[in-house]
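Chemist: Give the three-dimensional model of this entry:
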Amino acid sequence: MKGITWYNDRMSHTQLKTKHFIWHHIQKPNEGEIEWVRQSHKIHELVAGELIHPSARAKAERFDHYIYMVLHFPIFNVYERKTYQREVDFIITKKDLITVTYEELPHFEDFFKKCLLDNSCEELFVSKTPAHLLFYIIKEMFNFSLRQLDHIQANINSIEEKIFSGLERAVVEDLSVARRDIIDFRRALKPQHITLESLQAHGVALFGRDVEPYLSGILGEYAKAWNLLENNKETLDALYDNNTTLLSIKQNEVMKMFTIMAFVTFPLSLFVSILGLDTARNPILGRTHDFWIIVGVIFALVSVMIIIFKRKNWI
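Modeler: You can find the predicted model right below:
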């Protein structure tokens, strides 16, 4: 295995040479690098044009002697508490694997450096074709996605504890952040299923049946990440519904108390207002202990209402 970095006035990229093939890796490509790819590997102009800038969607397309594939991997930013998509473009020929990244993708770069510097890089040594190496690269990225999902699982566990500790209002924001993470992960992962199925068909056509187990294995690695993501989504949706129900119950209890208070105070206010009417004669006002009579009547009315409410199980 040998690693070489090429530099000239228009391009620079790193490549790994093995007995069977070469892995070229380009970071933040410029026009000179893309032109080198186009000329040295006879890449179609449309593909070369797409390599200049990131693509909006995942895809896998087969041309005469190569496969062009775009994948997006979710990367969680701890400081912003947000998940971003990072793109990797692949050009797979029978003798070369070309990877292109446009933004920082630390785990992918670390894997490349591991194979570049570590003579014990088993994934590279056991790869007989670029398709075999592609399996190990994507497997490594999906394993990284599984570890990225750990922070969502930790957030869900924390949210669950808070909900059942009576902190329903406090977790509303946490639920929103966790659901945004799920949405961002799904946006990155879901389109990959069709793309990887296309890769399997194209790969078998280009490399033969020997690579089919590896390409099927890529779908298996995808399924692990997707199933864990779906499990987290279902759990979070259940917690969200449960939290909404608990909040609704508490709000209904508050509204019920306000309704009862209004129901109690209205007849009392009416009674006091009637006593305050400016009439020639008043059966209570002017009597001895009239104040205490009024207080007693109000107390009796409130007591009767409370007894009725309790019998109706309203309070």
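
Chemist: make it CA atoms for all contacts and neighbour counts henceforth
Modeler: Fine.

Chemist: I'd like to know how many residues surround the closest residue to L219 other than its chain neighbours.
Modeler: Closest residue to L219 in three dimensions, ignoring its sequence neighbours and counting by C-alpha to C-alpha, 6 or more residues apart in numbering: L196, at 6.4 Å. By other C-alpha atoms under 10 Å, 23 other residues sit near L196.

Chemist: And for H132?
Modeler: Around H132 there are 19 residues (other C-alpha under 10 Å).

Chemist: L46 now?
Modeler: Burial measure for L46: 9 neighbouring residues, criterion other C-alpha under 10 Å.

Chemist: helix or strand for it, which one?
Modeler: L46 is located in helix 45-51, with elements delineated by DSSP states H and E.

Chemist: again, but for L301
Modeler: Taking DSSP H and E as the definition, one finds L301 inside helix 290-311.

Chemist: Report all helices and strands that that helix contacts.
Modeler: Contact here means 3 or more C-alpha pairs under 8 Å, 6 or more residues apart in numbering; DSSP states H and E; on that basis helix 290-311 packs against helix 212-275.

Chemist: what angle separates the helix it packs on from helix 290-311?
Modeler: 150 degrees (axes from the mean of the first three to the mean of the last three C-alpha atoms, to 10 degrees).

Chemist: Which other helices and strands does helix 212-275 contact?
Modeler: Checked by 3+ C-alpha pairs under 8 Å, 6+ apart, helix 212-275 has helix 130-163, helix 172-189, helix 192-207, helix 290-311 packed alongside it.

Chemist: Alongside the first, I'd like the structure of this one:
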Amino acid sequence: MAVHYCGLCRRTAFTGRRHRYSAGHRRRLRDALVRLQEAAAAARAAAADVGSAVRPYDPAEHDGRVWCPCCGRGVRRDGRRGGLALPQAGLLRHLAGPEHRRETARFWRENRAEAALRERCLVPTEEYEQFARALERALAEHQQREEERIRQMAADIREAERRQRETVQAALQLQTEAERCAGPSVCSPPAGPERDTSHDAEQPGLSGTQTGPDLSWMEAGQALTFIGHQETEGKGNVHTGAKPPWLTEEEDGTKQEIGPSYEEFLRQKEKQKLKKLPAERVGANFDHTSQTSDSWLPSFGRVWNHGRRWQSRHQFRTESGEKKKR
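Modeler: Next up, the predicted model:
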């Protein structure tokens, strides 16, 4: 019995080379060729638009591989040039290489594939050379744009530094003039025509008959007086460093208790547990406030929730009588 190993199906066929004509093998062959043709068509479409193909390299995006059934191995889809990624360049170089062309001929011969589909899985050498030249031009243009962008960024940085130096210099100049004027002698006002006080007094806006607010105190050179921060002794708030109210002690020396006590917390916890029990359980509505004398003895009756137990007998007889009447 002949034994044949099929690399496409990845299993051993005991029917020999007749396995190539089986339905399963033909289906896997057709699916593999469809995937390879789609990858080759996408690579050729990317080669037509090389100008926008150059982009920064990203390992998560550009480290993918495409399975080549003719060569029996995975091929890197994108190429790389330094820190730049070249989409579909690796696959195009593989499809146009002599090794792939030789392995494709062997694959077609062994699997009896359709001859018309063979050229769809190959890239002509002339087409790849044209793509390589266009790719070199795109890389050169991209490098030129990057250099221009770097020069523009450097010019912007120099301009920002110049403006910063001018701002600091102007601030230092103003500080120097202020220190010069802060000496024992008072700085004289800048040269110019002296102010005519009589003319200003005659202006209608500053006359004594104006109806607006009295601004004479501003003309006299008066200003508001700061009398300091007013703080009351022993009082304050958290912003002035005082203790918060929950840390202050009362007059009798005891701290004020905030929130429920521990006993109240336990009682509330028990109530929460009782809420989870069924509401119609036995004894749920028992009256704990009822008074019972020491001489009381239990009588035979049913389970009760209110009153005495002997009253439950009469209640039971009453209900049983009503049921009989019904």
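
Chemist: what's the TM-score for these two chains?
Modeler: Superposed pair, TM-score by TM-score structural alignment, normalised by the length of structure 1: 0.34. Supporting alignment: 144 aligned residues with a C-alpha RMSD of 5.1 Å.

Chemist: Could you tell me how far the helix holding L301 of structure 1 lies from the centre of the chain?
Modeler: How far helix 290-311 of structure 1 lies from its chain's middle: 58 Å, per C-alpha atoms, centre = their mean, to the nearest Å.

Chemist: list the buried ones in it?
Modeler: Using 16 or more other C-alpha atoms under 10 Å as the burial criterion, the residues of helix 290-311 of structure 1 that qualify are 294, 298, 302, 306.

Chemist: Let me know the closest of those residues to I34 of structure 1.
Modeler: The closest of those to I34 of structure 1 turns out to be I306 (C-alpha to C-alpha; 82.4 Å).

Chemist: can you tell me how far that closest one sits from L270 of structure 1?
Modeler: To L270 of structure 1, I306 of structure 1 is 18 Å away according to C-alpha to C-alpha, to the nearest Å.

Chemist: And K310 of structure 1, by the same measure?
Modeler: Using C-alpha to C-alpha, one obtains 23 Å as the distance from K310 of structure 1 to L270 of structure 1.

Chemist: Likewise for S145 of structure 1?
Modeler: Taking C-alpha to C-alpha as the measure, S145 of structure 1 falls 68 Å from L270 of structure 1.

Chemist: Name the residue in those two with the higher neighbour count.
Modeler: Neighbour count, other C-alpha under 10 Å: between S145 of structure 1 and L270, S145 has more, with 22 against 11.

Chemist: could you show me where the helices are in the stretch 51-200 of structure 2, in order?
Modeler: For the stretch 51-200 of structure 2, the helices defined by DSSP state H, counting those that start in this stretch occupy 59-62, 89-95, 98-111, 125-181, 197-201.

Chemist: Deepest-packed of those helices, please.
Modeler: Highest mean neighbour count of the helices of the stretch 51-200 of structure 2: helix 89-95, a mean of 23 (counted as mean count of other C-alpha atoms under 10 Å).

Chemist: May I see the buried residues of stretch 189-201 of structure 1?
Modeler: 189, 192-193, 195-200.

Chemist: Tell me the one among these nearest to D237 of structure 1.
Modeler: L189 (18.8 Å).

Chemist: what residues are up against that closest one?
Modeler: 72-74, 226 (C-alpha atoms under 8 Å, 6 or more residues apart in numbering).

Chemist: now swap in I92 of structure 1 and tell me
Modeler: Contacts here follow C-alpha under 8 Å, 6+ apart; on that basis I92 of structure 1 touches 66-68, 98, 130-131.

Chemist: if I look at the closest residue in space to P56 of structure 2 that isn't next to it in sequence, how far off is K323 of structure 2?
Modeler: Distances taken as C-alpha to C-alpha, 6+ apart place L84 nearest to P56 of structure 2, at 4.6 Å, with adjacent residues excluded. Remark: distance between L84 of structure 2 and K323 of structure 2 (C-alpha to C-alpha) = 94 Å.

Chemist: Between these two, which has more neighbouring residues?
Modeler: It is L84, of L84 of structure 2 and K323, that has more neighbours when counted by other C-alpha under 10 Å, with 15 against 9.

Chemist: Excluding chain neighbours, give the residue nearest to K233 of structure 1 in space.
Modeler: The shortest distance from K233 of structure 1 to any non-neighbouring residue, by C-alpha to C-alpha, 6+ apart, is to I182 (6.4 Å).

Chemist: Out of the contacts of I92 of structure 1, grab the one that's most surrounded.
Modeler: Busiest of those [other C-alpha under 10 Å] is A131, holding 25 neighbours.

Chemist: That one against G203, yeah?
Modeler: Yes. A131 of structure 1 lies in contact with G203 (C-alpha atoms under 8 Å); the separation is 7.3 Å.

Chemist: show me where the stretch 1-150 of structure 1 has strands.
Modeler: For the stretch 1-150 of structure 1, the strands defined by DSSP state E, counting those that start in this stretch occupy 2-7, 12-17, 22-27, 59-62, 67-77, 82-92, 96-101.

Chemist: can you put those in JSON lines and add distance to N155 of structure 1?
Modeler: Formatted as JSON lines, the strands of the stretch 1-150 of structure 1 follow (distance: least, C-alpha to C-alpha, whole Å):
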{"stretch": "strand 2-7", "distance to N155 of structure 1": "41"}
{"stretch": "strand 12-17", "distance to N155 of structure 1": "39"}
{"stretch": "strand 22-27", "distance to N155 of structure 1": "33"}
{"stretch": "strand 59-62", "distance to N155 of structure 1": "32"}
{"stretch": "strand 67-77", "distance to N155 of structure 1": "13"}
{"stretch": "strand 82-92", "distance to N155 of structure 1": "13"}
{"stretch": "strand 96-101", "distance to N155 of structure 1": "30"}
